[in-house]
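> Give me a model of this one.
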Amino acid sequence: MTIFSKPNRVLFKASVVAVSVAAASSAFSSGFALNDHSATASGTALAGAAASNADISFSFWNPALFANADKTTLYASGAYVVPSMDVTINSAKDAQGRDLAASSPTTSSDSVDNALIPSFYFAKPISDKTVAGISLNVPFGLSGDYGDKWAGRFHATETALQDIALSFALAHRVNDMVSVGASVQFHQADVTLGSQVGVALASSTEGNGDIEADATGYGYSFGVALEPRKGTRLGLGYRSEVDFDFKGDVKYTNVTALNGAPFNSGLDDTTITDSITLPSVLTLSAEQELSPKMVLGLSAIRTGWSSMDGLNIDFDSSQANSVLSFDFEDQWMYSAGLTYEYSDKLTLRTGVAMDNSPVTDKDRSARTPDGDRKWISFGGTYDLNDMTSATFAYTHVTIEDVTVNRDGTKAEDGARGTLNADYKSSADVISLAVNMVF
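Down below sits the predicted model:
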């Protein structure tokens, strides 16, 4: 009996890399953006992120804010993200219509991993008006593993992505009202992708496929900060898209039976290449002093997710390219927050945000079970002495319940079968930072 037609064999080979780099474990921010680059900014849910004069960590959103440093300054921040995701599979079938839900786990609550997100900033004034800055951030990242036994294993098992950015910036205070800044960025990205391949006919007709790849990329940012009158601050910051040409290897295990008759699948270990463009980020912010002790902050952040339209993975062998569609949509995040100077040593913060997901219902998958998010944050800064301060923040993120409905109508699912699953997700984020002036 012939299990796969020729088109299905091509899709069968490609199913291991049927991956969106927006996997479920990026529960903190929509898509797979990591937005905790500053415990200070997290305390107000990023309200005022491109306009604040609080410290140099806001330079991630607007490099002009390195001008906040009038002395040599070091800011180090870390965010511990604790995501939660409960998955309930309503139905799942392999490419031949065999019921996977009847013989495999249909629930999962441990497929997402906790993560520590570090950020570092260093600023050195080189004149009365100009500051040089260096920063290290993780702008995008995720980590998650469903395991290779769950009923949706032909759609996804493991996905991991890490993008590390090293930036070199200059900020210049034009006058008391205007500061400008720009940076160049060097990015290093690593990705790990995995899924089961085959059919649920017997244990010998299922194998594993895993990809590991890396790439370097380059980007830039620029921004302007304005204070048209005392107590009113405005800011605009832009971070560019980053192009990556990934190179790596695909390795298969337990595919001996699949490569023989009647499957003749041709699953060979080989090298792969693919190009991905990570999105741009535009941040518009305002801060208004409501009183000598109270500041209102607002932000609107647009992420250009439409650059992530899909993958075209090239196997350096006879295997056909794997073309996969994401069709992400550009989206905005909106936030509002308050900062209150409780005393000479203690400053308190709180904020709320609405973070819209780039994933559409028709393209949501086991690798993109993404939904709109709502944040509620609070935090504070305590001045330990004239040179050192410590900052904390806590953010709770609620994510709308979503359903993944891969009903087999997409050609790219021809070798994976169908999947209908409900997702309930949330996240808690604890951020700590220290700011030192020398």
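> drop to CA atoms for contacts and neighbour counts, all remaining ones
OK.
> Of all the residues in stretch 286-302, which ones are buried?
286-289, 294-302 (16 or more other C-alpha atoms under 10 Å).
> Need the max-distance pair from these.
Spatial extent of those (C-alpha to C-alpha) is set by the pair Met294 and Arg302 at 26.8 Å.
> what helices or strands is the top strand by length along the chain leaning on?
Longest strand in the chain, counting residues (DSSP state E): strand 206-229. Contact partners of strand 206-229 among helices and strands, from 3 or more C-alpha pairs under 8 Å, 6 or more residues apart in numbering; DSSP states H and E: strand 178-198, strand 232-239, strand 242-253.
> Quick one: closest of those to Phe58.
Nearest of those to Phe58, taken as C-alpha to C-alpha: strand 232-239 at 10.1 Å.
> now for the closest one, which elements pack on it?
Other elements packing on strand 232-239 under the criterion 3+ C-alpha pairs under 8 Å, 6+ apart are strand 206-229, strand 281-289.
> what's the nearest residue to Leu236 if we skip its chain neighbours?
Among residues not flanking Leu236 along the chain, Leu284 sits closest, at 4.8 Å (C-alpha to C-alpha, 6 or more residues apart in numbering).
> this one as well, want them side by side:
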Amino acid sequence: MGKIVAAVMLALLLTGQQVSAAGFAVYEWSARGNALGGTTMARKADASVVASNPAAMTGLNGTQVMTGLVAVAPMATVSIDGRQSADGKDNVWLLPHAYAVHQLGERYWLGIGVYNRFGLGTEFDEDWAGSDSVYYAGIKSVSVTPVLGMKLTDTWSIGLGVEANYFDFEQKKTVAGTYDLKVRGDDVGLGVSVSTLYAPTDWMSFGLMYRSAIDVHPRGEAESNAPGGLGDKLNGDADGEITLPDSWSLGMCLTPIDRLSIEVDVTRTGWSSYEELDIRINGVNPSGPVFKDWKDTWRLAIGAEYALTPAWDLRAGYVYDETPVRTERADYMVPANDRQLFSAGLGWHGDAWSVDLGYTYLLIIDRKGAEIHVNGGDVETADFEDGDAHLVGMSVAYRF
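All right, here's what the predicted structure looks like:
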């Protein structure tokens, strides 16, 4: 399994990431989870609970491994001042994942996961009307999370985890209407998680998880083709800092009949930690920091799983995901609004192998009159329209 995890981690580092949750959080941690709207905190577990609720590992036997991939194809249109519109470029962004869980005894489980918790991929033509703000923004973020699960009683378990988050940021824009500026930097930040699973009856269970904030300080280089003194200011060492938000997640699963489970999850994310984007070149920000003033958000999800036969499961889910971006502080990097996700999927499981497939349609609610603060202090208005994405995922697991 070590070779699988290493290979998936390399793929994650080399693959562009696309935001598919409000802000630039990512919840595409398994195909089964996608089909269920992410509601895997309190229901029957698989190895991907390393990401969603490590306390639920205590429901697994022996050793289990999983790997898979989610492909995301997004699209959005931006109209500036009601006159000029631009479509985001057609791209397919790939989000791999890999997990391993091992039972140590009657009371302890160890797990490790390699997956994405944050990601962004926004790209327009280099000469579009908003290029002086951005024409490309990318975040590649890979989380490696060793976790420990402990069964305290027959009905109550807890999970503890450490997260190493590799964070790579890249931005491209034009300067003085003519020249290109590219800034890129990366860093590794550390965080922790605490989770619990409580099942007072065989038909009801609860999951709770807290993830800490993570401070990252990307450092790298700025490159520009600007000449003379302007070029001197725009070429050199680059650095910045950002606090990735903390979050609380709560899930409740009900099993009204043996074949059917229904789970409702709610997540509160502390996006207010993202106050500004301050990218310094040679110790100075040429245009000053960009104030973000994001707000904390709620994500509400419901998912149902029905056993068609002993080997086949049918799944469906729905998510409403709030955006942290205020209309008066909108951003071409994240040209979006609140989102709705509609998902479905199918799972097959044998004695040792299992295969999960999931599809999600993500609909972004139009945003009219978004205020964009551009260089020089000017404010222009924009409409974000026709935003959506198709997500297709597959996971393969083996138990031994």
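> TM-score of the superposed pair?
Remark: TM-score between the superposed chains equals 0.91 [TM-score structural alignment, normalised by the length of structure 2]; 384 aligned residues with a C-alpha RMSD of 2.0 Å.
> For the buried residues of stretch 286-302 of structure 1, give me TSV that also has distance to Thr388 of structure 1.
Listed next are these as TSV, based on distance: C-alpha to C-alpha, whole Å:
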residue	distance to Thr388 of structure 1
Ala286	27
Glu287	24
Gln288	26
Glu289	24
Met294	22
Val295	22
Leu296	25
Gly297	24
Leu298	27
Ser299	28
Ala300	31
Ile301	30
Arg302	33
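> Quick check: of the residues you listed, which lies closest to Ala427 of structure 1?
Closest to Ala427 of structure 1, out of all of the buried residues of stretch 286-302 of structure 1 and judged by C-alpha to C-alpha, is Ile301, at 20.2 Å.
> in a strand, that's where the closest one is, yeah?
Yes. Assessed with DSSP: H, G, I helix; E, B strand; the rest coil, Ile301 of structure 1 lies in a strand.
> Give the equivalent position in structure 2 for it.
Using TM-score structural alignment, the partner of Ile301 of structure 1 in structure 2 is Thr267.
> Now do the contacts for that match.
Residues near Thr267 of structure 2 by C-alpha atoms under 8 Å, 6 or more residues apart in numbering: 247-250, 298-300.
> I'd like the distance between it and Thr255 of structure 2.
Distance, Thr267 of structure 2 to Thr255 of structure 2, using C-alpha to C-alpha, to the nearest Å: 22 Å.
> ok, now which ones touch the aligned residue in structure 2 for Ala393 of structure 1?
Aligning on TM-score structural alignment places Ala393 of structure 1 opposite Gly358 in structure 2. Gly358 of structure 2 makes contacts with 31-32, 34-35, 343-346, 392-394, as judged by C-alpha under 8 Å, 6+ apart.
> Excluding chain neighbours, what is closest to the corresponding residue of structure 2 for Tyr121 of structure 1?
Counting by TM-score structural alignment, Tyr121 of structure 1 lines up with Tyr99 in structure 2. Spatially, and ignoring its direct neighbours in sequence, Tyr99 of structure 2 is nearest to Gly113 (4.4 Å; C-alpha to C-alpha, 6+ apart).
> before we move on, what about Leu197 of structure 2?
Nearest non-adjacent residue to Leu197 of structure 2 (C-alpha to C-alpha, 6+ apart): Gly207, at 4.5 Å.
> Could you tell me how far that neighbour is located from Glu305 of structure 2?
For Gly207 of structure 2 relative to Glu305 of structure 2 (C-alpha to C-alpha), the value is 17 Å.
> same deal with Phe291 of structure 2?
Counting by C-alpha to C-alpha, the gap from Phe291 of structure 2 to Glu305 of structure 2 is 43 Å.
> before we move on, back to that, helix or strand for the match of Tyr121 of structure 1, just tell me which one.
Taking DSSP states H and E as the criterion, the element that holds Tyr99 of structure 2 is strand 93-103.
> Cool, thanks, talk later.
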